[in-house]
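# requesting a structural model of the entry that follows:
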Amino acid sequence: MHRPETANTVVHIAIDAPDALTLPVLVEVPDEGPPSVSLSVAKFARYLQREGMRSYETLRKYVVAIGKLKDYYTLVRGGEAVPSGELGSLIEDFLHAYDHGSVLGWTDATQNEYVLCRTAVLEYVKFVMDVGSATWPANEVRFVEACRLSWRTAKHAEQSLLFHTKKRLRKKTGGRKKNSTGLRQYKPFPANYLDALLEETKNPRDRLLFSTLAFGGRRVSEVLHAYTHDVVATNEALHYRLAHPRKSLIEWRTLAGASVRGTRAEYLKSQFGMLPRTEHGALPSKLGWKGIKFDDEAAQTSETYFIRNADKELVALHRKYLHEVRQRVPRRHHPYYWVGEDGEPLTQKAVEGQFLLARKRVEERFGIDLSGYGLHSLRHYFGFYCVDVLRADLLMIQKWMGHTHVSSTAIYAHISPETARDELRKAEKRKGSPAEEPRQPSAIERHGSTAIGVVDTRRLTRKTA
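Next up, the predicted model:
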């Protein structure tokens, strides 16, 4: 496989900060001499991280995009001082090359990749323009100055610079065309093998987790954020509460016995000296949070709604997990419900690994291939069941699945061919088959021998007389 040419690489370094544990940085690897960290890119990434407006994964993609800009300047432009008349097109030429994959072994960029790269480059250039040149080390000064001149020498920068990007993103003129590599497929886990998957999952923790995903319809990242007191059995029914990992409100008692109310981020810091898992950066313990529509917008919490009577069926498994599985693992100082064999918060990678093992056992048992189904297919099963079996309203499914927009719910609204045929037959039966409908008289039968387009000469003769 051909690998693109590059003079940079992205690494994640540990940082001592109150709001983050790691930071993505760009390391320049010259042909001669030791590698060095790009200070301007590191400062830019840390600035965005401190502002808290970008996820860690987006920060990483921003650093990768700026690394490609540096590759273009170094490997294509030669890294030399370019006349100011040509610098005005440096960034524009780079984006055009990135868009079409015309240099350094790049491939055509997709719509999302292109827009993200463009945004990252523009924000970086604006950032370095606001910072004094004396800040940067000698090996970066020339590149930073090239970016500044590229911006300043372009006429009407906001209007004309990168004009082709604005034009291509304008949908009224046809939009920016992107390559089609096939239809996107959404796969709910096969209903006839779901019970077998749960049977082949011997660990009570994993069986409970997979059941929660399939019968509760939530994302695995949302489920793994739960604290121990978020999952309770009340009136022989399991209640699973979801809460924003940083902003959700919570009450707790300090060691002095005082009652305190604050956010979950404040609770983690004061009681456990931890950051929310959304801020763990590149560590294995990191978790994402895509965003959900909360039942209680003020507290930013929501309930999990179970299908197939699972809220009652899972109570015994919940108690077995707490009183048997968790008793065997080391106790750790954290509030999380799901834990690994070492007692630390369970990682998403570990869950995916256990799912693959269970899926392999099902494949061997039935002699089938389920390689196209991942952990997220359990959430798709929930959506499929609600539409295909329950015939539930789309707005109601939106609430059960926690989607902010109903258009997201529609993605999960699969209808099987069998159900489509059954519904068509039922509709025809309600309407009545053609053989049972009363036969309507023809035009000739209604008007005698006079048909449409034929003149009745007798009536015409009488009228003339």
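
# switch to C-alpha atoms for all contacts and neighbour counts from now on
Will do.

# right, and the secondary structure at residue 25 would be what?
Following DSSP: H, G, I helix; E, B strand; the rest coil, we place residue 25 in the strand state.

# what about it, how many neighbours?
By the measure other CA atoms under 10 Å, the count of residues near residue 25 is 26.

# what's the distance between it and residue 46?
9 Å (CA to CA, to the nearest Å).

# now the residue most central in space within the chain: how far from residue 55?
The centre of the chain sits closest to residue 290, judged by CA atoms, centre = their mean, with a distance of 6.0 Å. Going from residue 290 to residue 55 by CA to CA gives 10 Å.

# show me the helices in the stretch 151-300 of the chain, by range?
157-160, 163-168, 191-199, 204-216, 220-224, 264-272 (DSSP state H, counting those that start in this stretch).

# just checking, what packs against the fifth one?
Pointing back at helix 220-224 there. helix 348-366 (3 or more CA pairs under 8 Å, 6 or more residues apart in numbering; DSSP states H and E).

# mind listing what's buried along the helix it packs on?
The neighbour-count check on helix 348-366 (16 or more other CA atoms under 10 Å) flags 348, 351, 354-356, 358-363 as buried.

# strands along the stretch 1-150 of the chain, start to end?
8-14, 22-28, 36-37 (DSSP state E, counting those that start in this stretch).

# quick one: contacts of the first one?
Contact partners of strand 8-14, identified using CA atoms under 8 Å, 6 or more residues apart in numbering, comprise 21-29, 60, 63-64, 67, 71, 282.

# now those residues: which count as buried?
Applying 16+ other CA under 10 Å to the contacts of strand 8-14 flags 21-28, 60, 63-64, 67, 71, 282 as buried.

# closest to residue 255 out of the residues you listed?
residue 21 (26.5 Å; CA to CA).

# please give me the structure for this one as well, since I'd like to look at both together:
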Amino acid sequence: MMVSDSRSQHHLYRAIQGVGRFYDFYNIIYKGKSLAANEMRGLMRQFFEAREYGNEKLGWAPVSKKAAIDDVRYASAFSKFCHDNLGTLSINPYEQKLLQDLNISEHTNYYAEIKNRSKWDMLHHLTPETQLGQGIIGNYSFSPKPKLLKQAQHNDYFPPEKVLPLLANTKNIRDFLAFLILFFGGLRESELFHLFATDVTTPIEDEPALIHLTHPELGIYTWDSPFTGAHKGMRAEFLWGRYQLTPRNRLAIKDPMHAGWKGMMYTHKGYGADFYWLVPQMGILFAKLHRKYMHELRSNATDAHPYYFINVKDSDFGRPLTMSNLTKSFYRAAARVGLRASDPGVNPHGARHFYGHFAASFLNIPEHTLQLMMRHASVQSTRIYYSIDERVVRDAIKRGQQKLYEEIPEFVASMNRMIERL
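Presented below is the predicted three-dimensional model:
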């Protein structure tokens, strides 16, 4: 997976867990007995049901349908690999269909996938040469369908009225900068830990800071070597050549320095993406604090790594900040404003949901614009934010009523006289 498909450590870790669960299911429920091809047809379906609804004998609690589907796909992919390379029977046979054999719904999904590929796949121009481009669709014989994306619930995002109090109760400048990016830049928490110090620039006074986003391995980077001069290459090359470091998304999942990378819509060559401040004033505030942070803290760290966010305590000063430490800082700040980690939306990812919800409901930003702002590969991921907040509805009604009083007072007067007569 990692070599052929460029899968991350986190993806590999989840795949191993899924195959391990299937192995347990087969040995405990089926007692490891040999199965004929026709007996295996129900095996994957029963495994899926055991994951989704739980299984007392295995000690499994019910999980989400998505988690159950993921485990089916991981086990199916492993079975296909064994079938292709070792000649074993396939537990979940892989079938191919021609485009003309698909139903209307499958046709729609096919064309939507082809269209969306151009937004995230740097090699989408080669699609016509692939089986997908030639209308040959492959899938497993048992392939449960995921639930449709539902509208985001109001409790998915960090409480808007607590955002500024949380910032005001943040104890150090590094955490303040990180929280500004989470709430008003819409980054995922893991994306913070791939930023280099050179990725943040402040063009001129009273202008928002500029933040450069790129793939932690494949992103193009330019650097100077005291021995060999100017270089331009991938970030993975720079990290290894300069610091003998591996990109943080490639570290073992349990390594304290590990930081995941889900991917994003790349809008520039070299796997680059744009960054947008939700409120420009917060970008200006960030720029001012950035100058102070670089002068007082970051510039005093030894040149042992290029990362922007560092530990600021004396015992561990200068080392790259870890996700664990920032998450603890986030919950401590939340506790200072009366929030608990168990409260809806009170987590670092809730800050990203706040960004999307505020942009959609309060700023009325169009859907495809917000897709670019949040760097979603698919607009489907953006649509969950377009359930209008009831407070926005109430405010709109109040504004409409005020407009009635101001622009057509005779209508309001007539309406009031009618009510009085009743």
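
# can you tell which of the helices of the stretch 151-300 of structure 1 is closest to residue 443 of structure 1?
Nearest to residue 443 of structure 1 among the helices of the stretch 151-300 of structure 1 is helix 191-199 (54.2 Å), distances taken as CA to CA.

# which residues in structure 2 does the closest one align to?
Alignment note (TM-score structural alignment): helix 191-199 of structure 1 is matched to residues 160-168 of structure 2.

# same question, stretch 266-278 of structure 1
Aligned by TM-score structural alignment, stretch 266-278 of structure 1 falls on residues 237-249 of structure 2.

# stretch 209-221 of structure 1 too?
Going by TM-score structural alignment, stretch 209-221 of structure 1 sits over residues 178-190 in structure 2.

# counterpart of residue 436 of structure 1 over in structure 2?
Mapped onto structure 2 by TM-score structural alignment, residue 436 of structure 1 lines up with residue 411.

# hmm, back to that, quick one: contacts of the match of stretch 209-221 of structure 1?
With CA under 8 Å, 6+ apart, stretch 178-190 of structure 2 has contacts from 163, 167, 192, 259-261, 275-279, 282, 286, 323, 330, 348-349, 351-356, 373-374.

# ChimeraX command for the buried members of the residues you listed?
In ChimeraX, this line selects whichever of the contacts of stretch 178-190 of structure 2 come out buried by 16+ other CA under 10 Å:
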select :163,167,192,259,260,261,275,276,277,278,282,286,323,330,348,349,351,352,353,354,355,356,373,374
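
# which SS state does residue 433 of structure 1 fall under?
Residue 433 of structure 1 is classified as coil under three-state DSSP.

# for residue 426 of structure 1, see how far away it is.
For residue 433 of structure 1, the distance to residue 426 of structure 1 - CA to CA - is 11 Å.

# likewise residue 336 of structure 1?
Taking CA to CA, one finds residue 336 of structure 1 at 49 Å from residue 426 of structure 1.

# compare these two (neighbour count), which wins?
Taking neighbours as other CA under 10 Å, residue 336 of structure 1 and residue 426 compare with residue 336 leading, 18 against 12.

# that one matches what in structure 2?
By TM-score structural alignment, residue 336 of structure 1 lines up with residue 307.

# surely its match meets residue 197?
Yes - in this structure, residue 307 of structure 2 is within contact of residue 197 by CA atoms under 8 Å, at 5.5 Å.

# show me where the stretch 251-400 of structure 1 has strands.
259-263, 301-303.

# contacting residues for residue 171 of structure 2?
Going by CA under 8 Å, 6+ apart, the list of residues near residue 171 of structure 2 reads residue 333.

# measure it to residue 334 of structure 2 for me?
In terms of CA to CA, residue 171 of structure 2 sits 12 Å off from residue 334 of structure 2.

# show me the helices in the stretch 1-150 of structure 1, by range?
Counting by DSSP H, counting those that start in this stretch, the stretch 1-150 of structure 1 has these helices, from start to end: 39-51, 56-71, 84-87, 90-100, 111-129, 138-152.

# which of these sits closest to residue 188 of structure 1?
helix 111-129 (25.2 Å).

# angle of the closest one against helix 138-152?
On the basis of axes from the mean of the first three to the mean of the last three CA atoms, to 10 degrees, helix 111-129 of structure 1 is oriented at 110 degrees to helix 138-152.

# mean distance, helix 111-129 of structure 1 to its aligned residues in structure 2?
Taken over the aligned residues, the distance from helix 111-129 of structure 1 to structure 2 averages 2.1 Å (mean CA distance after the TM-score superposition for structure 1).

# now the angle from that helix to helix 56-71?
Going by the same axes, to 10 degrees, helix 111-129 of structure 1 makes 70 degrees with helix 56-71.

# what range in structure 2 does helix 111-129 of structure 1 sit on?
With TM-score structural alignment as the criterion, helix 111-129 of structure 1 aligns to 65-83.

# that older thread, to residue 154 of structure 1, which of the strands of the stretch 251-400 of structure 1 lies closest?
Nearest of these (CA to CA): strand 259-263, 46.4 Å.

# tell me roughly how far that closest one lies from structure 2 on average.
Mean deviation for strand 259-263 of structure 1: 1.6 Å (mean CA distance after the TM-score superposition for structure 1).

# from the contact counts, what lies against that strand?
With contacts taken as 3+ CA pairs under 8 Å, 6+ apart, strand 259-263 of structure 1 sits against strand 249-253.

# coming back round to it: just say which of the strands of the stretch 251-400 of structure 1 is most tucked in.
The highest average neighbour count among those, using mean count of other CA atoms under 10 Å, belongs to strand 301-303 at a mean of 19.

# and that strand, what other elements does it pack with?
Using 3+ CA pairs under 8 Å, 6+ apart: strand 301-303 of structure 1 touches strand 237-243.

# re earlier: now render the strands of the stretch 251-400 of structure 1 as CSV, adding distance to residue 40 of structure 1.
Listed next are the strands of the stretch 251-400 of structure 1 as CSV, based on distance: least, CA to CA, whole Å:
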stretch, distance to residue 40 of structure 1
strand 259-263, 33
strand 301-303, 39
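
# which among those is found nearest to residue 88 of structure 1?
strand 259-263 (47.4 Å).

# run through who's touching that closest one.
When contacts are defined by CA under 8 Å, 6+ apart, strand 259-263 of structure 1 is touched by residues 246-254.

# next: stretch 130-144 of structure 1.
Stretch 130-144 of structure 1 is contacted from outside by 38-40, 70, 73, 79, 81, 128, using CA under 8 Å, 6+ apart.
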